[in-house]
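Engineer: My questions are about this predicted structure, shown below with the sequence.
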Amino acid sequence: MKPAFVGPAAPRAWLSAALAARWRGLMLCAVIAMAASLIARLHGGPQLLYALLFGVSFHFLHEDERIRPGVELCTSLVLRLGVALLGARITLEQIAALGWASALAVVACVLSTVLLGIGLARRLGLDTAQGLLSGCATAICGASAALALSAVLPRSREQDRFTLLVVVTVTAFSTLAMLIYPLLAHALHLTPGQAGLFIGGSIHDVAQVVAAGYLLGTVAGDTATVVKLFRVSLLALVVLAAAAAYRSRTADSGTGARLRLTALVPWFLWLFLALVLLQSAHAIPPAMLPMLAEVSRDCLVLAIAALGVKTSFQALLRTGWRPFVLLLTETVWLGAAWLLVLLAGWTH
């Protein structure tokens, strides 16, 4: 029997068949993403949260065989591309500008929050993967970190539901922190530099960090942005460690070493690191940076919408109170740890 596609037309025929199977799901997620973007632009509020809630309302379509392949594509390939393009926002020069004391404080607070998440998850009867995902979402960059980790952790319906709950909760906590933390920084008489470190080191999502930081002035806003981008850069290391740990557990004992090494680092992580290096060398034209940022954001909104389509509110309610307690504890710990670092003067 002849292969289905042979000769020069094979790639075109394969692409046509792939699009024919997935375009309906892709269009559904695209419409949801555009609606979320429009509402966020007109009325304010978190775009990702809108996409998530709109997506959940279309969960009934996920069982349709014509819709599911496109939704799955958005939660896999599109998601990974969105995370990879975040690398174009970070340079090694920005990280170096923090100084070694502040950089060490960022690493210590991130690491302690991730370890707290893993340890507390076990105490609450959740598994290690859930503790790692919630800890990284809190410590690094909110919904983006949750989505990046979910791409390399073992996939299951329960894990997808947990990821969705993490995205909803950290987005809500990040929005509250955006309103409360500037008031707290002012009440504690933090200097603009200290306030920037506190805001950039403790709020989950990039957009909320920028908004809260510049409420306290240009110095605080600039510092908060750089600290936040440094936290985002740590995502690559955490995803690499998670991929190594979980792939080594599930690897077939007969698999060759060469295959293991090539499968160890996901392709989107290589692209993330390459973009960081290119941006550090100023090899990316400045005119392209807004476009890359927009494409990254659009991909993440599409992925969030698809994740919502895959999950129902009834399934979310079955996760119980433990994930909420886990995320709340991690959020409080991260904020308190930064206040302790700043008030003790350990960043000087």
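Structural biologist: Thanks, I have it.
Engineer: C-alpha only now, for contacts and for neighbours.
Structural biologist: Noted.
Engineer: what helix or strand does the residue sitting nearest the centre point of the chain sit in?
Structural biologist: Geometric centre of the chain, nearest residue: residue 144, 1.3 Å, by Cα atoms, centre = their mean. Per DSSP states H and E, residue 144 falls inside helix 142-150.
Engineer: ok, and here's another one to check against it:
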Amino acid sequence: MTDDLAGRAARLFPGLALAAMVAMSAQFLSEHYGAPVMLMAILLGMPLQFLSEEARTAPGIAFASRSVLRIGVALLGLRVSAGMLAEIGPAHVALVLGGVAATVLASLALVPLVGRDRLFAFLTGGAVAICGASAAMAISSILPRRQDGERDLAFTVISVTLLSTLAMILYPILARTLGLDPQQTGIFLGGTIHDVAQVVGAGYSVSDETGDISTLVKLFRVTLLAPVVFLGALVLRGAGGEGGERPPLLPGFVAAFLLLAAINTAGFVPDMLRAPADAISRALLVTAVAAVGMRTSIAELRRVGGSAFGILAAQTVFIAAVILIGLAVI
């Protein structure tokens, strides 16, 4: 048993170490130049695509792109709790839930009309509706394996990160133009911007109150990752996955996410562990994104087409419109 584990670790180490080095480089660029870390990770990884076909490094890179990802997503459970619902308020909880559900369902209904399949619709709609690159990675891990899967995931991560960065800049201006108060602005920013980091940046650029509210709403959206992935796995399992592969009814990383969220809700997680767990989760997710980049061909990425970016942009506008309309009604 020990020899098997040692042998497996030796096989995985070269590729895993390379993915971690790319992730650290992306983190350095993010901290020193303000570049989105997920975008940097995937862009730095893509020129190294040849390493994913090298016998010594391929196993570790593949491990990082799937297993490391799932561990990182599971650890996100320590960031959320049921107490968030009370702080946000029932009306705004319903609004955010409605925005997420409407975006995913509209994507599934409308994206096939422009020539993309429902797997691509679920991947992009879920990424826009929930938490950007992290949601894209989690949803991708339950989709049936297919020839264009890695390419679609890389494209989605790049596009959703670019759109999220653009929203971080423009949405506070839009909120001010529309005359939203600090609470409404926080709900709008947290309920529409894709990635957590960009929500924090946008919210606290307005005020501390708006930053607190927007971050809380965003973390509530993160909690919706588990039920959306579970329902997606349930549908794919019933349909045979459009490729014959049946995903597990409850993916292990989703069960771990829910368990950690329950432990956090019960108050069993010491405050001193929250920051390290958050840092580890983020590091694992960035490493996984770097590995996805290393498995993505630039030539293949071009084949996705401009219409796919248009789909993601339309989904982004859609969820923003739903939240704004809801805020006007409430």
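Structural biologist: Looks like it came in fine. From a predicted model like this one, the values you see are computed outputs, not experimental measurements.
Engineer: For the corresponding residue of structure 2 for residue 213 of structure 1, give its distance to residue 215 of structure 2.
Structural biologist: Alignment note (TM-score structural alignment): residue 213 of structure 1 maps to residue 203 of structure 2. As for residue 203 of structure 2, its distance to residue 215 of structure 2 is 7 Å (criterion: Cα to Cα, to the nearest Å).
Engineer: any common contacting residues for those two?
Structural biologist: Shared contacts of residue 203 of structure 2 and residue 215, defined by Cα atoms under 8 Å, 6 or more residues apart in numbering, comprise 186, 190.
Engineer: Settle it for me: which of these two has more neighbours?
Structural biologist: residue 203 (28 against 25; other Cα atoms under 10 Å).
Engineer: That one and residue 216 touch, don't they?
Structural biologist: No. Using Cα atoms under 8 Å, residue 203 of structure 2 is not in contact with residue 216; the gap is 10.5 Å.
Engineer: Need the overlap of contacts for these two.
Structural biologist: By Cα under 8 Å, 6+ apart, the residues touching both residue 203 of structure 2 and residue 216 are residue 190.
Engineer: and the next helix or strand after the helix holding residue 144 of structure 1, which residues are buried?
Structural biologist: The helix or strand immediately downstream of helix 142-150 of structure 1 is helix 157-187, counting by DSSP H and E. In terms of neighbour count (16 or more other Cα atoms under 10 Å), helix 157-187 of structure 1 has its buried residues at 159-171, 173-175, 177-178, 181-182, 185.
Engineer: Also stretch 70-82 of structure 1?
Structural biologist: 70, 71, 72, 73, 74, 75, 76, 78, 79, 80, 81, 82.
Engineer: State the span of structure 2 onto which that stretch is aligned.
Structural biologist: The alignment of stretch 70-82 of structure 1 onto structure 2 (TM-score structural alignment) spans residues 60-72.
Engineer: Distance from the matching stretch to the middle of the chain?
Structural biologist: 14 Å (Cα atoms, centre = their mean, to the nearest Å).
Engineer: which residues touch it?
Structural biologist: 11-19, 52, 137-138, 141, 253, 280-285, 287-292, 294-295.
Engineer: contacting residues for residue 1 of structure 2?
Structural biologist: Residue 1 of structure 2 neighbours (Cα under 8 Å, 6+ apart): none.
Engineer: What separation is there between it and residue 179 of structure 2?
Structural biologist: 64 Å.
Engineer: Count the neighbours of the aligned residue in structure 2 for residue 332 of structure 1 for me.
Structural biologist: Here residue 332 of structure 1 is matched to residue 317 in structure 2, going by TM-score structural alignment. Neighbour count for residue 317 of structure 2, taken as other Cα under 10 Å: 15.
Engineer: element containing residue 317 of structure 2?
Structural biologist: Short version: residue 317 of structure 2 belongs to helix 306-329, going by DSSP H and E.
Engineer: Packing partners of that helix?
Structural biologist: helix 90-110, helix 118-129, helix 149-177, helix 182-192 (3 or more Cα pairs under 8 Å, 6 or more residues apart in numbering; DSSP states H and E).
Engineer: Could you pull up the residues touching the aligned partner of residue 301 of structure 2 in structure 1?
Structural biologist: Superposed on structure 1 with TM-score structural alignment, residue 301 of structure 2 falls opposite residue 316. Residue 316 of structure 1 is in contact with 161, 162, 165, counting by Cα under 8 Å, 6+ apart.
Engineer: which of these still touch in structure 2?
Structural biologist: Here is what carries over to structure 2 from those, by both residues aligned by TM-score structural alignment, their matches' Cα atoms under 8 Å: 161, 162, 165.
Engineer: got a list of what the last one touches?
Structural biologist: Right, residue 165 of structure 1. 316, 323.
Engineer: Tell me how far it lies from residue 61 of structure 1.
Structural biologist: Distance, residue 165 of structure 1 to residue 61 of structure 1, using Cα to Cα: 20 Å.
Engineer: do the first one as well
Structural biologist: When Cα to Cα is the yardstick, residue 161 of structure 1 and residue 61 of structure 1 sit 17 Å from each other.
Engineer: Show me what residue 275 of structure 1 aligns to in structure 2.
Structural biologist: Per TM-score structural alignment, residue 275 of structure 1 is aligned with residue 260.
Engineer: Tell me how many other residues crowd that match.
Structural biologist: Residue 260 of structure 2 has 22 nearby residues by other Cα under 10 Å.
Engineer: How many neighbouring residues does the nearest residue to it once chain neighbours are set aside have?
Structural biologist: The spatially closest residue to residue 260 of structure 2, leaving aside those adjacent along the chain, is residue 77, at 5.0 Å (Cα to Cα, 6 or more residues apart in numbering). For residue 77 of structure 2, the tally of surrounding residues (other Cα under 10 Å) stands at 30.
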